[in-house]
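The following comprises the amino acid sequence and a computationally predicted model.
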Amino acid sequence: MSGEKTRRGARGVAVDLGVFAVGVFVYLFIAGERLNAGMPSPPWLFDVDMASGLLALPLLWLRRRWPVQAAVPLVLASTYSETIAFPLLVMLYAVVVRRPLRTAAWVYAASLAAAGVYIVVRPDEMPLAVSIGFGLSLHAAVAGWGLFSRYRRQLEARAAQAEQDERERARQRARDELARELHDMLGHRLSLLSLHAGGMEYRPDAPPEELARAAGVVREQSTLAMRDLREIIAILRAPIGELPQPRIADLHALVEEARPAMRIELAADVDGDVPERSGRTAYRIVQEALTNARKHAEDAPVEVTVEGRAADGLSVTVVNGPGRDGGPAPASSSGHGLIGLEERAALAGGRLEYGATAAGGWRVHAWLPWTA
């Protein structure tokens, strides 16, 4: 950023030097032409004109910061001076580019009025109509150029702002994706930890073998949760696409991991290689549905069905029986839950439905396109 500012500053100094050099050249050229054409009447007006043009040249350096303040004395001097023509036109251009259009209109009106006074004070050899037409054309050309530059800068500023907004939206999408990944990866394991730890707490009289098995599951899931957390922390600064992403083939491992605490039946009939995005979304749907079932329908049987082929798309269904209180699991176990899965399915081009079953359980069903 500092290098960009340095380049912009060096370019601005070069432009300022160039404008000042052109101003000096035009000043000397007009002075020379006037000496060849003859002195104005009265003769002392030439000396005043030369002094005014010389004093006008330093004002060129003020055109960026104070264009209106610098334009006012130039407009007044243009009632009698021809050597301030170039500084005046440059300042008029700066006013159009850098100040509100209403302010620019007032400055231009004053400049045109001053040009009318100049024609009276210093009549030219050219016909009056030609002088008026030339002055109007010159003002119109400078105003048109200024308006073009003004709107081009505005378009560039809007484009830069739109690019900045898009970068902010991309960062927000990345944060949302990371939040979903954290929820999906850790929520599943932490729910297993909570389930088995709760069993050990409320069943202290359970057989030693059962307590040892529950303690083993707690230890294993704690280790896996710490591993997942380390993986995510290690790549927080990496693109979201580099996060470890599950596939449809990982469903068997997911079910086996949850099976010690749940009664799960998995039926998978998939013909062909499932597209990466649809497979990842299907995995997360099953993972979230199992997590909800553990929380709200403990000990209830769960059926996971996955079917798919290129012609029909990918279908995922998770059905659990009623919980201990006889009611279904709520629609969402957390802020991300099934509502977040609806968003996942929609982003993948599919749809997700969920609701209570006639038997008092809960059903989650998703359809995902094969081309996602």
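Sure, I can see it. Numbers count the residues shown, from 1 in each chain.

Only C-alpha atoms from now on, for both contacts and neighbour counts.
OK.

for the longest helix that the chain contains, the distance to its chain's centre please.
The residue-count maximum for a helix in the chain (DSSP state H) belongs to helix 128-202. Mean-position distance between helix 128-202 and its chain equals 3 Å (CA atoms, centre = their mean, to the nearest Å).

what's that helix packed up against?
Counting contacts by 3 or more CA pairs under 8 Å, 6 or more residues apart in numbering; DSSP states H and E, helix 128-202 is packed against helix 85-98, helix 101-121, helix 208-234, helix 276-296.

my guess is A225 meets D184, correct?
No: shown here, A225 and D184 do not form a contact pair, counting by CA atoms under 8 Å, at 11.3 Å.

OK, contacts around the closest residue to S78 other than its chain neighbours?
Distances taken as CA to CA, 6 or more residues apart in numbering place A114 nearest to S78, at 6.1 Å, with adjacent residues excluded. Residues near A114 by CA atoms under 8 Å, 6 or more residues apart in numbering: 75-76, 78-79.

Next step: those residues restricted to helices.
Per DSSP H, helices hold the following members of those: 75-76.

Please produce CSV containing the contacts of A114, extended by neighbour count.
Shown next, in CSV, are the contacts of A114 (neighbours: other CA atoms under 10 Å):
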residue, neighbour count
V75, 25
L76, 16
S78, 25
T79, 20
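
which of the contacts of A114 lies closest to E242?
Nearest to E242 out of these is V75 (CA to CA; 63.5 Å).

And L182, how far from V120?
As judged by CA to CA, to the nearest Å, L182 and V120 stand 81 Å apart.

just E298 next, same as before
With the distance defined as CA to CA, E298 ends up 100 Å from V120.

same check, this time on R294
Going from R294 to V120 by CA to CA gives 96 Å.

Same check on D49?
Distance of D49 to V120, given as CA to CA: 16 Å.

ok, how many other residues are close to R284?
A count of nearby residues for R284, using other CA atoms under 10 Å, gives 25.

show me the contacts for the closest residue to A345 other than its chain neighbours.
Counting by CA to CA, 6+ apart, R351 is the residue found nearest to A345 once chain neighbours are left out, at 5.3 Å. Each residue near R351 by CA under 8 Å, 6+ apart is listed here: 342, 345, 366-368.

structure B:
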Amino acid sequence: MTRAGPEFRQLLPSAVADPELPGDRARPRRTVRDWVVDICVFVAAALIGLVTADTLDKAPGYSDTTLLLDQLAGAAACCAVWLRRRRPVGLAAALVVVSTVAPVASGALLVALFSLAVHRPFKPVVLVVSGAAVVSSVLQPLLRPDPTTSLLTSAVAGTVLVLLVTGWGMLVRSRRQLVMALRERAARAEAEGALRAENAQRLAREAIAREMHDVLAHRLTLLSVHAGALEFRPDAPTAEVARAAGVIRDSAHEALQDLRQIIGVLRSPGEGADDRPQPTLATLDALVAESREAGMKVALDNRIQDASGVSAATGRNAYRIAQEALTNARKHAPGAEVTVTVAGHPGEGLTVEIHNPPPPGHVPEVPGSGQGLIGLTERATLAGGRLDHGPGPDGSFTVVAWLPWPA
């Protein structure tokens, strides 16, 4: 006999362990369904008892006293059927003994055996009691023989009825266990589905947050730098003030456009999402020029001859990495010349390196969450590449990213 596989155990954990079912213990109060079922089984036990009493009354050899005692025992057994939910084991065991000498109680015994098989596991309770009932069905014709039926026929009929109602009860119990297991599995699947949906929402929010950080940090840093310059140099020349105001205006406009583009991802189709082109490696020159206009010293060493040969996804990742690194350099190393180096070949990968020397003079503390480099590392990892960053012994800082570039 083979063991049940893991799939079967997962489908029917209750059937394998055979724990108590919700109805194994009597409820504090009977429901309407309980009343209907109990009345039906009581009527069934009473009808079987009446048929048996009528048969015994017509059979010769029994005194009126014996028949009266049989009828009283049968009536008491039928009334005891109402205890089948609270005391299934005790009721079945008692009726096994009573029905051995009082055939009128046989109907109540069959009901008790059925209830016992439904509400108790097969081993050892049902096995022992049903085995005793089989023995009782063989002894009953010996103690109270039926003149109209042979001893063998009565013993076989009684044994078949005991096995039939016991097997029926076990089938009902197995079905209830299956239903309970399927309900538990459905509840687990619903809970797991809710967790997966929640996790997907969290990942989507994190992705949007990273994208907003990568896009808006650069623009907002430009706004902060030029606004700070206007604040601390109110006597600056008119041309310089106008240029700074123009940069602030352009940066605010670009920040709004980028924000509109990101929020467009959250809109449903047909709601007018912005279809502005995404940045690629070809727009890296514009990023460097924008940083230079903001007052940064940036040297670009682009060794890629044909930027259009780099895939859009790889170019966009390289652009975002350079954008975040330039933003960090502008905040933490103002006045230092930043070097951006882009190199690589198809099949070997694309390398982006941003290096800045230590800043000249004292640098005021700039607030930051520290999530930018973490987001860059995750972006590179998700793209199949890697990213390393860290300070040098002389106070410089370097960000090196490698991204796959298929041949």
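Alright, I've got the coordinates. Everything numeric in this text was worked out from a predicted model, so none of it was measured.

TM-score of the superposed pair?
Here the TM-score for the pair of chains, by TM-score structural alignment, normalised by the length of the first structure, is 0.68; 328 aligned residues with a CA RMSD of 4.6 Å.

Compare D49 and V120 of the first structure and say which is more crowded by neighbours.
Counted by other CA under 10 Å, D49 of the first structure and V120 do not tie: D49 has more neighbours, with 20 against 13.

L182 of the first structure matches what in the second structure?
Using TM-score structural alignment, the equivalent of L182 of the first structure in the second structure is M212.

Okay, A115 of the first structure and S81 of the first structure: tell me how far apart.
Per CA to CA, A115 of the first structure is found 10 Å from S81 of the first structure.

residue in the first structure matching E192 of the second structure?
Per TM-score structural alignment, E192 of the second structure is aligned with A162.

residue closest to the middle of the second structure?
A centroid search over the second structure (CA atoms, centre = their mean) returns E192, at 1.3 Å, as the residue closest to the centre.

quick one, what contacts that one?
Contact partners of E192 of the second structure, counting by CA under 8 Å, 6+ apart, are absent.

picking up where we left off before, using TSV, lay out the contacts of R351 of the first structure together with neighbour count and distance to P207 of the first structure.
Shown next, in TSV, are the contacts of R351 of the first structure (neighbours: other CA atoms under 10 Å; distance: CA to CA, whole Å):
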residue	neighbour count	distance to P207 of the first structure
E342	19	42
A345	23	44
A366	22	41
W367	24	44
L368	25	45
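
ok but D205 of the first structure is inside a helix, no?
No: D205 of the first structure is assigned coil when assessed by DSSP: H, G, I helix; E, B strand; the rest coil, not a helix.

That one matches what in the second structure?
Checking TM-score structural alignment: D205 of the first structure goes with D235.

Just give me the neighbour total for its match.
As a burial measure, D235 of the second structure scores 9 neighbours (other CA under 10 Å).

That one and D388 of the second structure, how far apart?
With CA to CA as the criterion, D235 of the second structure and D388 of the second structure are 43 Å apart.

And the strands in the stretch 251-400 of the second structure?
297-302, 337-345, 349-356, 386-391, 397-403 (DSSP state E, counting those that start in this stretch).

Let's have these in TSV, adding distance to V97 of the second structure.
What follows is these, written out as TSV (distance: least, CA to CA, whole Å):
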stretch	distance to V97 of the second structure
strand 297-302	99
strand 337-345	93
strand 349-356	88
strand 386-391	81
strand 397-403	84
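
To Q371 of the second structure, which of these lies closest?
Among these, strand 386-391 comes nearest to Q371 of the second structure, with 13.2 Å by CA to CA.

which bit of the first structure covers that closest one?
Residues 351-356 of the first structure are where strand 386-391 of the second structure lands, counting by TM-score structural alignment.

Using neighbour counts, pick out the buried residues of the matching stretch.
351-352, 354, 356 (16 or more other CA atoms under 10 Å).

what's the first-to-last distance across stretch 77-88 of the first structure?
End residues of stretch 77-88 of the first structure are separated by 9 Å (CA to CA).

Give me the residues contacting that stretch.
23, 26-27, 30-31, 48-50, 52-53, 56-57, 59-60, 71, 74-75, 111, 114-118, 121-122.

The helix or strand hosting I39 of the second structure: which residues count as buried?
Using DSSP states H and E, I39 of the second structure sits within helix 32-58. By neighbour count, with 16+ other CA under 10 Å as the criterion, the buried positions of helix 32-58 of the second structure are 38, 41-42, 44-50, 52-53, 56-57.

Please list the outside residues in contact with stretch 202-221 of the first structure.
Counting by CA under 8 Å, 6+ apart, 189-190, 192-193, 196-197, 199-200 sit against stretch 202-221 of the first structure.

and V225 of the second structure, what pairs with it in the first structure?
Under the alignment (TM-score structural alignment), V225 of the second structure pairs with L195 in the first structure.
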